[in-house]
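Colleague: Sequence and predicted structure are below.
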Amino acid sequence: METDPHPSSKARTAIVWLFNNFERILVASFLSLFSIVLILQVFMRFVLRMPLPWPEEFSRYLLIWTAFVGSSLAVKESRFINIDILPTMSRGWFTHALRWTMHIGFMAFCMVSTYFSIDFIHRVANSGQVSPAMGIPMWIVYSAAPIGLTLATLRTIETLITGADLKAGHFEDKS
């Protein structure tokens, strides 16, 4: 029986895989759960004629979480909506300066939005507000914003370091 001389290599590989696919796993899970819950509600409402009170609310909140975590995935894969007339027309050093300016501006937006959303969540948590149908604390729902924006900030830093946006064909150097 042979043992792996580097047992941590499998753990390291698993961690790297999870890091690379974290948002994709979350978004796929959220959308799958979203679909299952809505199908359940359609069945309950139109077949059994006994609609459940919580699926619409649950689906709405899950869609919010999907959007914020999905924004981080869009940053990671360079698939966010953008206007690329300047990067398309620029050449040389200006392309790189523009790339850095755009990413740093987006990171600043994410960080400022995260700061204010955390403040808002504290106020909601202190108010004790709960959702009407499910009775869950609303701060959990609103936590999608700072979590998604923080993930987007981290993925933007990763993009700047690795040049993933360059590999995706954005900010091509035409000089």
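Modeller: Structure's in. What do you need? Quantities reported herein were computed from a predicted structural model and do not represent experimental measurements. Residues are numbered from 1 along each chain as shown.
Colleague: switch to C-alpha atoms for all contacts and neighbour counts from now on
Modeller: OK.
Colleague: burial of N82, as a residue count?
Modeller: 7 (other Cα atoms under 10 Å).
Colleague: any idea how far the residue nearest the centre of the chain is from D84?
Modeller: Closest to where the C-alpha atoms of the chain average out (Cα atoms, centre = their mean) is V69, at 1.8 Å. In this view, V69 and D84 are 24 Å apart by Cα to Cα, to the nearest Å.
Colleague: before we move on, the earlier item: what strand or helix carries the closest residue to the residue nearest to the centre of the chain other than its chain neighbours?
Modeller: Leaving aside its sequence neighbours, V69 sits nearest to G148 (Cα to Cα, 6 or more residues apart in numbering; 4.6 Å). Per DSSP states H and E, G148 falls inside helix 144-162.
Colleague: what's the answer for F109, then?
Modeller: helix 92-127.
Colleague: I'd like to know which elements that helix is packed against.
Modeller: Applying 3 or more Cα pairs under 8 Å, 6 or more residues apart in numbering; DSSP states H and E, we find helix 92-127 packed against helix 85-89, helix 138-142, helix 144-162.
Colleague: okay, now the one to match up with it:
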Amino acid sequence: MVRGEFSSRVRVLFNIINKISDTLATLTVIGIFIVVIWQITGRLIGQPAPWTEELTRYIFIWMIFLGIGIGFRKAESARVTVFLKYFPKLFKNFSLYIYTLGTLLFFTYMLVAGVGLIQQQANMNETSTVLSFPMWLIGLSIPVSAIVGMLNLFQSLIYDRDLL
């Protein structure tokens, strides 16, 4: 396989992953909007729906974790760069490697801890209080975020290295 062909296939793969994660993030925003409007309307007409608070909370958790992973696509995550000018040049040269390693370790921890959480929730048959759906669906947001974050880190290393 020619290098250019491999590169274009990788770009297509990243585009597919980006579209899926962006679609999921968009759906969470739309979902929160609809549920909160439902909640407000129910309170205004004197028929509050108790499930709306729980559902809003769980959609928000998914939105936050997806945002963490997506934020690494264009190096939009929080970084401490102000201190780099005070460190020796040798440290500055290794800062990209330190950033990459630290990020990979963080997402690896998220992945392992998230899978452990899902297993625990599934083994205990844990369900949400009001809606009674399996809590592992909420816990799934953690490893999904970790995988999206790792893939987006690699994407930024390949295509947007100057941002790092």
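Modeller: Everything's here; your move. Everything numeric in this text was worked out from a predicted model, so none of it was measured.
Colleague: re earlier: same list (the helices and strands packed on helix 92-127 of the first structure) but as a markdown table, adding mean neighbour count.
Modeller: Converted to a markdown table, those look like this (neighbours: other Cα atoms under 10 Å):
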| stretch | mean neighbour count |
| --- | --- |
| helix 85-89 | 13 |
| helix 138-142 | 18 |
| helix 144-162 | 20 |
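Colleague: now for E57 of the first structure: what does it line up with in the second structure?
Modeller: Aligned by TM-score structural alignment, E57 of the first structure pairs with E54 of the second structure.
Colleague: between the helices and strands packed on helix 92-127 of the first structure, which gets nearest to F109 of the first structure?
Modeller: Proximity to F109 of the first structure (Cα to Cα) singles out helix 144-162 among these, at 9.0 Å.
Colleague: Helix or strand next in line after that closest one, which one?
Modeller: Per DSSP H and E, helix 144-162 of the first structure leads on to helix 164-167 as the next helix or strand towards the C-terminus.
Colleague: other SSEs contacting that next one?
Modeller: Helices and strands touching helix 164-167 of the first structure, as assessed by 3+ Cα pairs under 8 Å, 6+ apart, are absent.
Colleague: follow-up on the earlier one: any idea which helix or strand carries the residue nearest to the centre of the first structure?
Modeller: Element membership for V69 of the first structure, per DSSP H and E: helix 55-76.
Colleague: gap between that helix and the chain center?
Modeller: 7 Å (Cα atoms, centre = their mean, to the nearest Å).
Colleague: same thing with stretch 69-89 of the first structure?
Modeller: 13 Å.
Colleague: end to end, how far does that stretch reach?
Modeller: End-to-end distance of stretch 69-89 of the first structure (Cα to Cα): 31 Å.
Colleague: same question, stretch 67-76 of the second structure
Modeller: Using Cα to Cα, the end-to-end distance of stretch 67-76 of the second structure comes out at 10 Å.
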